[in-house]
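Colleague: What follows is a protein structure lacking sequence information:
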């Protein structure tokens, strides 16, 4: 329309009259069709259907659609969009979307879609972080509290999508290290116990050998003192033999 009007204005009165009577309606119809075609890119399902019907109906149908015929289709698309968000949202998102649907005006629906859903989503994410804290391991708790202290949607989102998994990995690594430390400490205690047992057995063997040696010396002395007494010598020899056997048994354990 602008191009045709500019051309008419530089001409004479007949050019203007021709523009107003003939070219203006054609240029307006062309602009209307272009407007609807351009709207198809971002339109919802109901709006696209309405645009298609208008374009198929001719210039009069296109003009009627632009003058108000689109309103019911746009309202339907807004309702569908809010309902879709409601179906996939958390508690706060469901609450706010339900209020928008109950109000039912285009303004309420648009306000929810443009800003209300994001505020509600932030609220739901903070609640999710708080719920994780209830059973959080040490690193997860630290990361969650850091996100809540920051308070920004970006910090909360980062914790839920990335931070909590980094924290869980660190907690698992720490648990594995602690388990290894416990195993090493347990094995150390067992080795120490075995060493103490070996030392005790060694000391018992030394004591038994000393007793056997003393018994042998005593038997020798008794044998020398009782050379004429065969029975006494035999008893002394038997005593020495038993002492030697005891020492050998102690040493073998």
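Modeller: Yes, it's here. Bear in mind the structure is a predicted one, so any value in this text is a computation, not a measurement.

Colleague: make it CA atoms for all contacts and neighbour counts henceforth
Modeller: Noted.

Colleague: Remind me which helix or strand residue 129 belongs to.
Modeller: Assigned by DSSP states H and E, residue 129 belongs to helix 117-134.

Colleague: same question, residue 77
Modeller: Counting by DSSP H and E, residue 77 is part of helix 71-88.

Colleague: so what does that helix touch, helix or strand wise?
Modeller: Using 3 or more Cα pairs under 8 Å, 6 or more residues apart in numbering; DSSP states H and E as the contact test, the elements touching helix 71-88 are helix 45-57, helix 91-103, helix 106-111.

Colleague: out of those, nearest to residue 175?
Modeller: Closest of the helices and strands packed on helix 71-88 to residue 175 is helix 91-103, at 34.8 Å (criterion: Cα to Cα).

Colleague: The closest one versus helix 71-88: what angle between them?
Modeller: Angle, helix 91-103 to helix 71-88, by axes from the mean of the first three to the mean of the last three Cα atoms, to 10 degrees: 160 degrees.

Colleague: Show me how far helix 91-103 is from its chain's centre.
Modeller: In this view, helix 91-103 has its centroid 28 Å away from the chain centroid, taken as Cα atoms, centre = their mean, to the nearest Å.

Colleague: And the helix or strand harbouring residue 247, how far out from the chain middle?
Modeller: According to DSSP H and E, residue 247 maps onto helix 230-252. Chain-centre distance of helix 230-252: 78 Å, with Cα atoms, centre = their mean.

Colleague: Can you pull out the residues in contact with that helix?
Modeller: Contacting residues not belonging to helix 230-252 are listed as 202, 204-206, 208-209, 211-213, 215-216, 219-220, 222-223, 226-227 [Cα atoms under 8 Å, 6 or more residues apart in numbering].

Colleague: What residues of that helix count as buried?
Modeller: Buried residues in helix 230-252, defined by neighbour count with 16 or more other Cα atoms under 10 Å: 232-233, 236-237, 239-241, 243-244, 246-247, 250-251.

Colleague: Is it possible to mark the buried ones in the contacts of helix 230-252?
Modeller: The buried subset of those - by 16+ other Cα under 10 Å - is 204-205, 208-209, 211-213, 215-216, 219-220, 222-223.

Colleague: take a look at this one as well, against the first:
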């Protein structure tokens, strides 16, 4: 869909679609210090339209911090962060929300909103634009994609942890931003819904979007990501396709535990397991 770059005069600058392979977000030389500790040390990252990029590494490696830098929630102490060709400070809060949608590890709602109402909150950046009339369709599609249509009338506060995670994902999908930034979206989910989330990410990329996902399951990353970035101690230690980057030597060193990487006997796809 072709989108104008502004609406109305003086209103937010609306995004335009990116071509597959275009760099839509970029981190250069990022350093981040939190609580006196340097948690990112000279990190570079490119996010391209049409790709799923997984951020991997052990606890404390800097994955969520790097995602927070991309969202703009964590200002870097050195380096630059850009979205759609401009540093984050170039965009207003609304303009950022039109370009990237963020799913946090934990989502809390203090008031008794229904799931449908929470999902509709994802449409708020589009209020007053020509695309406000897409709200109903976007909410319906988000609910269905995250498998929470049957929960639409339930209070968000009464849901289980996994149901809340899926409802929060539906809100992010309804936002229809070109860049999805997902922080451990599979953590509270059962096996079926873990696969569902990464399949959604894969489809979003195939439709021209860009997805960055923090995930602990190396097998999911190998199966669904186009590229992976492995962090350790706040530094990028590997970056590339899963087949190139996720080697047993690298993973065993990063996780300080022996890891096997082999081809599935039926499909030939990469399988990653701890040595047991």
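Modeller: On my side now, so go ahead. On a predicted model such as this, the values are computed, not experimentally measured, just so you know.

Colleague: Next, the TM-score between them, please.
Modeller: Scored against TM-score structural alignment, normalised by the length of structure 1, the superposed chains reach a TM-score of 0.19; 83 aligned residues with a Cα RMSD of 6.0 Å.

Colleague: Strands of the stretch 101-250 of structure 2, residue ranges please.
Modeller: Using DSSP state E, counting those that start in this stretch, the strands found in the stretch 101-250 of structure 2 span residues 179-183, 210-214, 227-232, 235-240.

Colleague: highest average neighbour count across those?
Modeller: strand 210-214 (a mean of 27; mean count of other Cα atoms under 10 Å).

Colleague: State the distance from residue 34 of structure 2 to residue 214 of structure 2.
Modeller: The spacing between residue 34 of structure 2 and residue 214 of structure 2, counted by Cα to Cα, to the nearest Å, is 19 Å.

Colleague: Which of the helices or strands spans residue 15 of structure 1?
Modeller: Using DSSP H and E, residue 15 of structure 1 falls within helix 13-18.

Colleague: Past that helix, which element shows up next along the chain?
Modeller: Remark: after helix 13-18 of structure 1, the chain's next helix or strand is helix 24-39, criterion DSSP H and E.

Colleague: Which strands and helices lie in contact with that next one?
Modeller: Using 3+ Cα pairs under 8 Å, 6+ apart: helix 24-39 of structure 1 touches helix 2-9, helix 45-57, helix 59-64.

Colleague: which of the residues in the longest one are buried?
Modeller: Under the neighbour-count criterion of 16+ other Cα under 10 Å, helix 45-57 of structure 1 has 46-48, 50-51, 54-55 buried.

Colleague: That helix to helix 71-88, inter-axis angle?
Modeller: 150 degrees.

Colleague: for helix 45-57 of structure 1, packing partners?
Modeller: With contacts defined as 3+ Cα pairs under 8 Å, 6+ apart, helix 45-57 of structure 1 has these neighbours: helix 24-39, helix 59-64, helix 71-88.

Colleague: in the first one, what counts as buried?
Modeller: Buried residues in helix 24-39 of structure 1, defined by neighbour count with 16+ other Cα under 10 Å: 24, 27, 29, 32-33, 36.

Colleague: Which secondary structure state does residue 168 of structure 1 sit in?
Modeller: Following DSSP: H, G, I helix; E, B strand; the rest coil, residue 168 of structure 1 is assigned to helix.

Colleague: shouldn't it be in contact with residue 139?
Modeller: Yes. Residue 168 of structure 1 is in contact with residue 139 according to Cα atoms under 8 Å; the separation is 6.8 Å.

Colleague: end to end, how far does stretch 223-236 of structure 2 reach?
Modeller: Stretch 223-236 of structure 2 has an end-to-end distance of 21 Å (criterion: Cα to Cα).

Colleague: Surely residue 31 of structure 2 forms part of a strand?
Modeller: Yes. Looking at residue 31 of structure 2 with three-state DSSP, it is inside a strand.

Colleague: if we can go back for a sec, nearest to residue 183 of structure 1 among the buried residues of helix 45-57 of structure 1?
Modeller: For the buried residues of helix 45-57 of structure 1, the nearest to residue 183 of structure 1 is residue 46 (67.7 Å; Cα to Cα).

Colleague: what residues are up against that closest one?
Modeller: 73-74, 76-77.

Colleague: And the furthest pair within the residues you listed?
Modeller: Farthest pair in the contacts of residue 46 of structure 1, by Cα to Cα: 73 and 77, 6.3 Å.

Colleague: between the two, what contacts are shared?
Modeller: Common contacts of residue 73 of structure 1 and residue 77, defined by Cα under 8 Å, 6+ apart, comprise 46-47.

Colleague: circling back to that earlier point, who are the packing partners of the following helix or strand past the helix holding residue 129 of structure 1?
Modeller: From helix 117-134 of structure 1 onward toward the C-terminus, using DSSP H and E, the following helix or strand is helix 138-150. Packing partners of helix 138-150 of structure 1 (3+ Cα pairs under 8 Å, 6+ apart): helix 117-134, helix 153-158, helix 164-225.

Colleague: Not counting helix 138-150 of structure 1 itself, show me its contacts.
Modeller: The contact list for helix 138-150 of structure 1 (Cα under 8 Å, 6+ apart) reads 126, 129-130, 132-133, 155-156, 159, 163-164, 167-168, 170-171.

Colleague: got these as TSV, with neighbour count and distance to residue 117 of structure 1 columns?
Modeller: What follows is those, written out as TSV (neighbours: other Cα atoms under 10 Å; distance: Cα to Cα, whole Å):
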residue	neighbour count	distance to residue 117 of structure 1
126	20	14
129	21	18
130	16	20
132	16	23
133	16	25
155	16	18
156	25	16
159	23	20
163	18	24
164	21	24
167	21	29
168	18	30
170	16	34
171	16	34
